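Undergrad: Attaching a predicted model along with its sequence, questions to come.
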Amino acid sequence: MTAVVAMRLPLSEDLAGFVGLLQRLNVPFRVSEESGEQVLWVPNEELAEQVRSLYQRYPQGDPELTAPAWKPQRGPGFLEQLRLSKMTAAVLLVTFVVAAVTLLGANPTTLRWFTFQDFQLVGSDHVMFIPLADGLAAGQWWRLLTPMLLHFGWLHLAMNAMWYWELGRRIEYRQGGLMLLGLSLGVGLVSNVVQYMVSGPSLFGGLSGVLYGLLGHCWIFQLLAPTPAYRLPKGVVGMMLIWLLVCLSGVIDLLGFGSIANGAHVGGLVVGCATGALGGLLARRKGM
């Protein structure tokens, strides 16, 4: 199944009422911004014709209309979601490759390629870190980013991959793949640096700092310029913020579940909220 364009409308056109109507009718769709226009996508041409006809009759939505004029159709399948989420899938693919190469952190020989600081093993249980300045002087600038690709255990990888797939697709649908990549790299850089400043030389990694950044971006953007793509399930933001506070309290460490990269989480959330505020304000000025 290939998504098709149902309508192209100016950015000044208010689609909120019509989008609400499509949601009540259980019509699968998404809205993106391309070349200064709002583009409404649906799974097939037949449904596109019906949506165009419906818009001609009810451009502002119709609160009295409660019964669909067609049978609800299935949403896009997994392969179609992959096609529409190429950047999200690409980031996850690289993450999975790094997880395989490093054996989820169990192979120190390959693990050291991706850590924030290079290190050497002294004996069987002691790690000696190479100063960050030495690594950067040697041209190892990739280390500022690559810890976001490291994961330590299947559960760590699975949870982060699941949330990146959920949040990354939303941003890619709404603002494009390049925006998602830029956000991921920018948030990853900030969260890694903040974690290093908080913890000093240590082994840390994972997409969770980036995830808090993407969450903050969607959350604040949605508050300033509501859009269907960033309408997160009820309670998600609250749950993630409560989990952040629990981790900051030190309870997780005391219970012996391992160290949490709190610096990365907080740094990612702050920068994500900032980008969400900027993006939301710009979208609001454009009248979206």
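TA: Alright, I've got the coordinates.

Undergrad: Could you use CA atoms for every contact and neighbour count after this?
TA: Noted.

Undergrad: Do a quick rundown of the helices in this protein.
TA: With DSSP state H as the criterion, the chain has helices at 16-24, 45-57, 78-84, 86-101, 108-111, 132-137, 154-175, 177-199, 208-224, 236-249, 251-254, 262-285.

Undergrad: which of those helices sits most buried?
TA: helix 208-224 (a mean of 26; mean count of other CA atoms under 10 Å).

Undergrad: tell me what that one is packed against?
TA: Under the contact definition 3 or more CA pairs under 8 Å, 6 or more residues apart in numbering; DSSP states H and E, helix 208-224 sits against helix 154-175, helix 177-199, helix 262-285.

Undergrad: Give me the contacts around that helix.
TA: Residues from elsewhere that reach helix 208-224, judged by CA atoms under 8 Å, 6 or more residues apart in numbering: 148, 160, 163-164, 167-168, 171, 183-184, 187-188, 191-192, 230-232, 237, 261, 264-281, 284.

Undergrad: Centre of the chain to it, how far?
TA: Between the centre of helix 208-224 and the centre of its chain there are 8 Å (CA atoms, centre = their mean, to the nearest Å).

Undergrad: show me the contacts for Met197.
TA: By CA under 8 Å, 6+ apart, Met197 lies in contact with nothing.

Undergrad: what's near enough to touch Leu84?
TA: Neighbour list for Leu84: Tyr173 [criterion: CA under 8 Å, 6+ apart].

Undergrad: ok, now how distant is it from Gly177?
TA: 9 Å (CA to CA, to the nearest Å).

Undergrad: what does Gly280 give?
TA: Taking CA to CA, one finds Gly280 at 18 Å from Gly177.

Undergrad: Could I get the helices of the chain in CSV, plus columns for distance to Ser32?
TA: Compiled in CSV, the helices of the chain are given as follows (distance: least, CA to CA, whole Å):
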stretch, distance to Ser32
helix 16-24, 12
helix 45-57, 15
helix 78-84, 11
helix 86-101, 15
helix 108-111, 39
helix 132-137, 39
helix 154-175, 5
helix 177-199, 12
helix 208-224, 14
helix 236-249, 23
helix 251-254, 40
helix 262-285, 12
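
Undergrad: Check it against this one:
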Amino acid sequence: MILVRRNPDEPAEELDLLEFERRAKNGEVAPQHQVCFPAVTGEKFVAARDLELYRGLYASGLITFRRYFHLARMPWMTLLLIGVLCLTYFVWQGGAPGGKDELVQHGAKSSVLMFELGQWWRLLTANFLHVSGWHLAANAIFLFNLGGPTEAVFRRQDYALIVAASLLGTTLLSAAANPLVSCGASGLVFGVWGAAAVFGMRHRKILPDRYRRYFIGSVIPYSLFALYIGFAIDGIDNWGHLGGLLAGSVTASFLPARLLVPKDRLLPAKLLGLSACALAIAAASLLPQGVGTLTFNRYYPRGGLSVPLPAKWQELNTQRDARTETYACGNGAGVMVGIRSRLEQLPVPEESLGRDFVSRDLAAYLETSDIQGLKIGEPVASEIGGCRAAVVVAELLTEDLVSQATYVVIARGYYHYVVSFTVPRWLSPYYEEAFANIIGKMEISEPDELAVAVERAHSEDTPFRHAQLAVAHAHAGDLEMGLATLRAAELRWPTNLDLPTVRDRLWLEAGKLTNAAGKKPDDGEVAPEDAPNHDGATSGEANP
């Protein structure tokens, strides 16, 4: 038997060994209580703290935890976070729902802009933006209900560490796995959720029953259910939720409960770690930036215009028919490059190239698009690959975005090339260098029509194939070579009537623009030195 008394003036209470161990573990026998353990102390009473048996059973921190654990602690840091969320929405975002482009402009997560422009500060800012007031309200309510208890059970500096880890974990995993634009504090909510669940699991044996039911019986099932709901609904950034949940859970697994370890000896190291993260985000902006490697292999340039395009950009559109090919790609942040190559029925007018594009192509585009306003600059003459070109800069206004579009229009005989660069106006300065680099590397090569005609003229030495070759040269902008090919063929086959007919047609089509004297000829007029000497009859072969 073991005798226990509070002080010498009180009678001693007899306890068996099991009861003594139970009371010592529960803190019912205090260190200053007097204990007589005949097998150890004989008839003498000593302070309980002097017994090795008692010291092995009594853990003051755990007893304090059991006695004083509660959640009634003002969550100042959580309230501050909610205040920052509200201030961001109502002041920075204007308090109104925003579209995707507006959210990106305010700082939402955009993987493309982070990797291409080094805007790694979005790892933090994206967590504080919200799509709508309802989005903000839902996250604020969840954060208060979960952040308050979590802040109460951890030291405030540790809670700040959980918040920082959740913010970064949310956007890092989302940026790596989800290319779509996203924003919101839900990743932070899941991080706090994970921290609360880890706390409950780690301390489930010493938590009072009602708190054990809350942290294990309520927090864990509800967090898993919320994660499932996110996967069941379209348009939810579940990678962000998962990143916040993992980051908050892992961080909390290394942090002690506030009541067990009130003093933080590692505070300087934690502050140093947070500072290192901030410096890493700042240093990331110094990494090489740009659209990445340009490649000519994104599309097949049948019309002879080769445009180098970013290898990592997404294909948006590709179409081909007998005379036209179009291709477009973009980076997912509203930055796009479009290419159109068209073989016209007549030579493309070079002198009015820019004006014709504005009056014909842009006008047709306005009729079929949702453009609400258009501001067009004066066309600027240029030259690309030895061909006449015009550069037209326009601003396009839609319902929620102003974009800047730069059109490079190129004339090459019968081929009409248009390369367009479209970018949100606020992003325009960031992509000027990339667009200039693409324009500088564009190549104008032999069209498929000419390559095929050359091959067939070599393999089939007939008037018909040489006439096709002449037409292909003219289409590719080399009218002189086309006429020379016809003259050589006429010398070889003087009785063939198709060759002069083709020559007439080429001169007539060129004459619709101007003749050698600068005069616009009549439909039947041809250049004197190349005027056909025939009555228009044709042989049995079809004209090319």
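TA: Okay, I see it. Keep in mind that this is a model prediction, so the values were computed, not measured.

Undergrad: Quick one: the helices and strands packed on helix 208-224 of structure 1 as a markdown table, columns for distance to Thr88 of structure 1 too.
TA: Below are those laid out as a markdown table (distance: least, CA to CA, whole Å):
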| stretch | distance to Thr88 of structure 1 |
| --- | --- |
| helix 154-175 | 5 |
| helix 177-199 | 8 |
| helix 262-285 | 17 |
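
Undergrad: Looking at these, which is nearest to Val5 of structure 1?
TA: Smallest distance to Val5 of structure 1 across those (CA to CA): 13.5 Å, for helix 154-175.

Undergrad: That closest one corresponds to what range in structure 2?
TA: The aligned range for helix 154-175 of structure 1 in structure 2 is 133-154, by TM-score structural alignment.

Undergrad: Now tell me what touches that stretch from outside.
TA: With CA under 8 Å, 6+ apart as the criterion, stretch 133-154 of structure 2 contacts 70-75, 77-79, 82, 85-86, 89, 95-97, 130, 159, 184-186, 188-189, 192-193, 195-196, 255-259.

Undergrad: If we use 7 Å, what do you get?
TA: With contact meaning CA atoms under 7 Å, 6 or more residues apart in numbering, stretch 133-154 of structure 2 is reached by 71, 73, 75, 78, 82, 130, 159, 185-186, 189, 192-193, 196, 257-258.

Undergrad: sorry, back to before: compare the helices of structure 1 and give me the one nearest Val39 of structure 1.
TA: Of all the helices of structure 1, helix 154-175 sits nearest to Val39 of structure 1, with 10.1 Å by CA to CA.

Undergrad: Can you give the distance of the closest one from its chain's centre?
TA: 5 Å.

Undergrad: Quick one: average offset of that helix versus structure 2, please.
TA: Superposed on structure 2, helix 154-175 of structure 1 shows a mean distance to its aligned partners of 1.5 Å (mean CA distance after the TM-score superposition for structure 1).

Undergrad: counterpart of the strand or helix carrying Leu508 of structure 2 in structure 1, which residues?
TA: For Leu508 of structure 2, the host element (DSSP states H and E) is helix 498-511. No residues of structure 1 are matched to helix 498-511 of structure 2 when aligned by TM-score structural alignment.

Undergrad: buried residues in that helix?
TA: Within helix 498-511 of structure 2, the residues scored as buried using 16 or more other CA atoms under 10 Å are 498-504, 506-511.

Undergrad: what packs against that helix?
TA: The contact analysis (3 or more CA pairs under 7 Å, 6 or more residues apart in numbering; DSSP states H and E) places helix 498-511 of structure 2 against helix 479-492.

Undergrad: what does the helix it packs on contact?
TA: With CA under 7 Å, 6+ apart as the test, helix 479-492 of structure 2 has contacts from 463, 466-467, 470-471, 473-474, 499, 503.

Undergrad: Next, the angle helix 498-511 makes with it.
TA: 160 degrees (axes from the mean of the first three to the mean of the last three CA atoms, to 10 degrees).

Undergrad: Now do the same for Leu132 of structure 1: its match in structure 2.
TA: Going residue by residue (TM-score structural alignment), Leu132 of structure 1 aligns to Met114.

Undergrad: quick one on the thing from earlier: among the contacts of helix 479-492 of structure 2, which ones are in helices?
TA: The members of the contacts of helix 479-492 of structure 2 that map onto helices under DSSP H are 463, 466-467, 470-471, 473-474, 499, 503.

Undergrad: which of these sit farthest apart?
TA: Pro463 and Ala474 (16.6 Å).

Undergrad: Is Ala6 of structure 1 in contact with Gln50, as I believe?
TA: No. Applying CA atoms under 7 Å as the test, Ala6 of structure 1 and Gln50 come out as separate, 8.9 Å apart.

Undergrad: shared neighbours of those two, anything?
TA: By CA under 7 Å, 6+ apart, no residue touches both Ala6 of structure 1 and Gln50.

Undergrad: List the residues that contact the residue nearest the centre of structure 2.
TA: Per CA atoms, centre = their mean, the C-alpha nearest to the average position across structure 2 is that of Ser111, at 2.9 Å. Residues near Ser111 of structure 2 by CA under 7 Å, 6+ apart: 175, 179.

Undergrad: what about it, distance to Leu123 of structure 2?
TA: 10 Å.

Undergrad: residue ranges of the strands in the stretch 201-350 of structure 2, please?
TA: Using DSSP state E, counting those that start in this stretch, the strands of the stretch 201-350 of structure 2 run over 294-295, 305-306, 309-310, 314-320, 324-330, 336-343.

Undergrad: After alignment, which residue of structure 1 pairs with Ala389 of structure 2?
TA: Using TM-score structural alignment as the criterion, Ala389 of structure 2 maps onto no position in structure 1.

Undergrad: Work out for me the element Ala389 of structure 2 sits within.
TA: Assigned by DSSP H and E, Ala389 of structure 2 falls in strand 387-397.

Undergrad: Give the buried residues for that strand.
TA: Across strand 387-397 of structure 2, burial judged by 16+ other CA under 10 Å covers 388-397.

Undergrad: No further questions, thank you.
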